[in-house]
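>>> This is a predicted model, with the sequence first.
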Amino acid sequence: MSHSKNEGLVREILKNNSQVENILNEFDKSETQRYRDTIFNYIKKHNTYLSFRNKLLVIQVAIPLLGSIFAIFAPSLDIWVKLLILLVYLMISLLVFWIAKVLPEDFDKFNQEVTRLKLVNLSERLASKIALFDKIFEEEPEEDIIFLKMISDCVDLDISSLTESEKNMISRCINPSSRFENSRETNITISTEKINMSKSGKEKLKQITYELSSLAQYMFGGKGYSAKLYLRISKEFENKDVELLTSFSRFPLNEGKDNGTSWIKTRGNPSIVWECLERGGYKIAHTHERPELYYDSVLAICLPGRIGILALHADQKEAFDGKMDKTTYNLLALSTRQLVLEAISEEGERE
């Protein structure tokens, strides 16, 4: 698997916006921020904060002395000249005293303050770009039936040829009166050999889960994220439609010939992924009480058109709590759907 393109994109966005921060955003700053930056640049140029503060102290002492001198020689001046000199004197005095007030006692604190202001501006710029996604995805679109049919044809699954135990489980799932104590009783493993896609198409789907699992550490913090992409398919069994969320790709990859379990639609106690698909939006679940699982938290994202689910897993407890919002959901849902459509559309063109 090649180096994550999205990781490079994150660094590029941060680099470009950081460079712009030094010039173009100056006009967006308040007067206080501009003056602070001016003072900071002067201090940085002369390379000594202590020297600057000493000069400032001398000026503060000199101001009252200059006031006394002005009072001595002022009687011989014209009234308008007096007023002009007094105005200049007051402006300089106020500026010096204001600088002395807002300037921290040491350079490190001052540097931290300037850095904080720049980080705030950088965050606002990035947020304004990301906010565009909220304009694209205002409402949950209707079910994409065309995609459902197309992706179902890509899976060569003859349910009647499965083992008796698998067929019995599917019969229970499509029986409206069935109830399940554990959603794990509704899963099935579908070999990647059953997915009729080109090697290039499969690699593109794998790249999606690779990229998103690597981006998760930037979005949610920490390490140890994995991703799985489920697409919704429909098959027929015993003259009834059977819907499955089939695992088309995952990261990290395993050494077997499958992408992990797929989930059959059923009533009663649905799996996390089916619950999310039927409800829409996203669902956060905790699984740390189930030691047989390799993750402690899961974030399920319903893809627009209800074409499938993106599932992000974390090996840390409550990894996604308090870190999801509408914009983050839109980013993950829209980008994943677009990448999936691009990978699947190439398969259609080959046919």
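Looks like it arrived, so ask away.
>>> make it CA atoms for all contacts and neighbour counts henceforth
OK.
>>> was I right about residue 298 contacting residue 312?
Yes: assessed by C-alpha atoms under 8 Å, residue 298 is found in contact with residue 312 at 5.6 Å.
>>> Quick one: the strands in the stretch 51-200 of the chain, in order.
Assigned by DSSP state E, counting those that start in this stretch, the stretch 51-200 of the chain shows strands spanning 187-191.
>>> now swap in the stretch 201-350 of the chain and tell me
225-237, 240-251, 258-264, 282-286, 297-302, 308-314.
>>> Save those strands as CSV, and put in distance to residue 9 too.
What follows is these, written out as CSV (distance: least, C-alpha to C-alpha, whole Å):
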stretch, distance to residue 9
strand 225-237, 19
strand 240-251, 20
strand 258-264, 27
strand 282-286, 25
strand 297-302, 22
strand 308-314, 20
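>>> a markdown table please, covering the ones you listed and showing distance to residue 66 and mean neighbour count.
Converted to a markdown table, the strands of the stretch 201-350 of the chain look like this (distance: least, C-alpha to C-alpha, whole Å; neighbours: other C-alpha atoms under 10 Å):
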| stretch | distance to residue 66 | mean neighbour count |
| --- | --- | --- |
| strand 225-237 | 67 | 22 |
| strand 240-251 | 73 | 21 |
| strand 258-264 | 82 | 22 |
| strand 282-286 | 69 | 19 |
| strand 297-302 | 69 | 26 |
| strand 308-314 | 68 | 26 |
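>>> for comparison:
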Amino acid sequence: MFIDHIRIFAKAGDGGNGAVSFRREKFVPRGGPDGGDGGKGGDVILIVDPSTDNLRQFHYDPKLIAKKGVNGGGVRKTGKGGDTVIAKVPPGTVVYKSNAVTVQEAVEFERGDEGIDLEPVADLTEYGQKFVLCKGGKGGMGNSNFATPTHRTPTESTPGEEGESGVYYLELRRIADAGLVGFPNAGKSTLLGKLSHAHPKVAAYPFTTLQPSVGVVEFGGFRRCTVADIPGLIEGAHENRGLGHEFLRHITRCRVLLFVVDIAGSEGRDPISDIQILRKEISEYDEELARFPWMIIANKMDIDGAAENLDLLEKRFPKVKVIPISAELEEGLDALKLYLDDEVGYRV
């Protein structure tokens, strides 16, 4: 099961209470106050883990609750701090805080619900990056802190502070240098498999790919880039038709968009119309995303009718880079790799 967005409830531990205690030993009848401080409550921390690729763990238990600090004791004993909860998230996780405050609201809350506001609080992209989602409460002070020359037997102490809590929305946005965008069966999965060592599922029916796959493309000379295969879009994706939002969010981090079309029209589609529809869907979803650099990969050049359609496509988009390929026969991939190296390649 691939989960790329989910709501969770997080609660840091409360601080332990300060103690009220007096030293009472034989031959020390007036030992004075010796109440210790309470321990700090545990934090709730998110950490970016390279071995985690989605948010599935939160699907089964969408709660992160840290332990409370232990109360202070006599003989100035400070209570033990509460255990911290550390949750692993994949790189590319965006954290939002919701204005929902109760557990019931957390259960009912869905992204986009009327009256629910989301405030971005963290963008976790680097391996090992840590983010304190909720801070544990400070421990209360024991009565030994309140002793003065004129107030030698204080009975005051303070309770521990309450730990932070809240309802949060986690959204995974896959990190890749380039994103393959296209309608179902355009050949994106086959292309990614030929370009890289990724092994996305390939079959001759729509929506074979139901989750983004990321492959590493090697160029030689210790240069490479990452390419994401975004599941096939359909018209109306910006309105979340066909799980449009589930797919579109993953290309918002790409540096260049690669529009893959079936140039032969083997599925009964028109390549020019496909590009126009895809560009419109991108623009309707995010105008900033529509301004990203982009080019066209004309796939399935080995099928009859491809050459004529390629000529029409290049005339319709004269200022756009078009690279004709056959992913199945691995033809034209060298030109595509050269383009990717020039645009987004980097040395490792």
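Thanks, I have the structure now. The structure presented is a predicted model; accordingly, all values stated were derived computationally and were not measured.
>>> Let me see the TM-score of these two.
With the length set by TM-score structural alignment, normalised by the length of the second structure, the two chains reach a TM-score of 0.24; 148 aligned residues with a C-alpha RMSD of 7.0 Å.
>>> picking up where we left off before, closest one to residue 116 of the first structure among the strands of the stretch 201-350 of the first structure?
strand 225-237 (29.6 Å; C-alpha to C-alpha).
>>> other SSEs contacting the helix or strand that contains residue 323 of the second structure?
Secondary structure from DSSP states H and E places residue 323 of the second structure in strand 322-324. Where contact means 3 or more C-alpha pairs under 8 Å, 6 or more residues apart in numbering; DSSP states H and E, strand 322-324 of the second structure is packed against strand 294-299.
>>> Which elements pack onto the strand it packs on?
Strand 294-299 of the second structure packs on strand 256-262, strand 322-324, going by 3+ C-alpha pairs under 8 Å, 6+ apart.
>>> what residues does the shortest one touch?
This means strand 322-324 of the second structure. 295, 296, 297, 298, 299, 301, 310, 314, 332, 335, 336 (C-alpha atoms under 8 Å, 6 or more residues apart in numbering).
>>> wait, the third one sits on residue 271?
No: in this structure, residue 297 of the second structure sits apart from residue 271 without contact. The criterion is C-alpha under 8 Å, and the distance is 10.7 Å.
>>> Next, show the common contact partners of the two.
residue 261.
>>> which helix is the longest one in the second structure?
When the second structure is parsed with DSSP state H, its longest helix is helix 271-285.
>>> Give me the buried positions along it.
271, 272, 274, 275, 277, 278, 279, 280, 281, 282, 284, 285 (16 or more other C-alpha atoms under 10 Å).
>>> Is it possible to get a markdown table of those that adds distance to residue 227 of the second structure?
Shown next, in a markdown table, are the buried residues of helix 271-285 of the second structure (distance: C-alpha to C-alpha, whole Å):
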| residue | distance to residue 227 of the second structure |
| --- | --- |
| 271 | 22 |
| 272 | 24 |
| 274 | 21 |
| 275 | 20 |
| 277 | 22 |
| 278 | 18 |
| 279 | 19 |
| 280 | 22 |
| 281 | 21 |
| 282 | 18 |
| 284 | 23 |
| 285 | 21 |
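>>> Helices along the first structure, start to end?
Counting by DSSP H, the helices of the first structure are 5-21, 31-46, 49-73, 79-102, 107-130, 132-136, 145-153, 164-174, 199-220, 272-279, 326-350.
>>> Among these, which comes closest to residue 248 of the first structure?
By C-alpha to C-alpha (comparing all of those), the closest turns out to be helix 199-220, at 7.2 Å.
>>> So what's the residue count around the closest residue to residue 279 of the second structure other than its chain neighbours?
Leaving aside its chain neighbours, residue 279 of the second structure sits nearest to residue 290 (7.1 Å; criterion: C-alpha to C-alpha, 6 or more residues apart in numbering). Neighbours of residue 290 of the second structure under the rule other C-alpha atoms under 10 Å: 17.
>>> got the contact list for residue 290 of the second structure?
279, 282, 283.
>>> what's the spacing between the last one and residue 311 of the second structure?
It refers to residue 283 of the second structure. According to C-alpha to C-alpha, to the nearest Å, residue 283 of the second structure stands 26 Å off from residue 311 of the second structure.
>>> Name the SS class of the closest residue in space to residue 195 of the second structure that isn't next to it in sequence, please.
Closest residue to residue 195 of the second structure in three dimensions, ignoring its sequence neighbours and counting by C-alpha to C-alpha, 6+ apart: residue 217, at 5.9 Å. The local conformation at residue 217 of the second structure, judged by DSSP: H, G, I helix; E, B strand; the rest coil, is strand.
>>> Pretty sure residue 193 is one of the things residue 217 of the second structure touches, is it not?
No: taking C-alpha under 8 Å as the definition, residue 217 of the second structure is not a contact partner of residue 193, at 9.8 Å.
>>> related to what we said a few turns ago, turn the helices of the first structure into a markdown table, columns for mean neighbour count and distance to residue 229 of the first structure.
Formatted as a markdown table, the helices of the first structure follow (neighbours: other C-alpha atoms under 10 Å; distance: least, C-alpha to C-alpha, whole Å):
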| stretch | mean neighbour count | distance to residue 229 of the first structure |
| --- | --- | --- |
| helix 5-21 | 13 | 17 |
| helix 31-46 | 14 | 46 |
| helix 49-73 | 13 | 55 |
| helix 79-102 | 13 | 53 |
| helix 107-130 | 14 | 23 |
| helix 132-136 | 13 | 21 |
| helix 145-153 | 16 | 13 |
| helix 164-174 | 16 | 22 |
| helix 199-220 | 19 | 7 |
| helix 272-279 | 19 | 10 |
| helix 326-350 | 16 | 9 |
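>>> so how many other residues sit close to residue 123 of the second structure?
Residues near residue 123 of the second structure, counting by other C-alpha under 10 Å: 18.
>>> on that earlier part again, can you tell which of the helices of the first structure is closest to residue 237 of the first structure?
Of these, the one closest to residue 237 of the first structure (C-alpha to C-alpha) turns out to be helix 164-174, at 8.3 Å.
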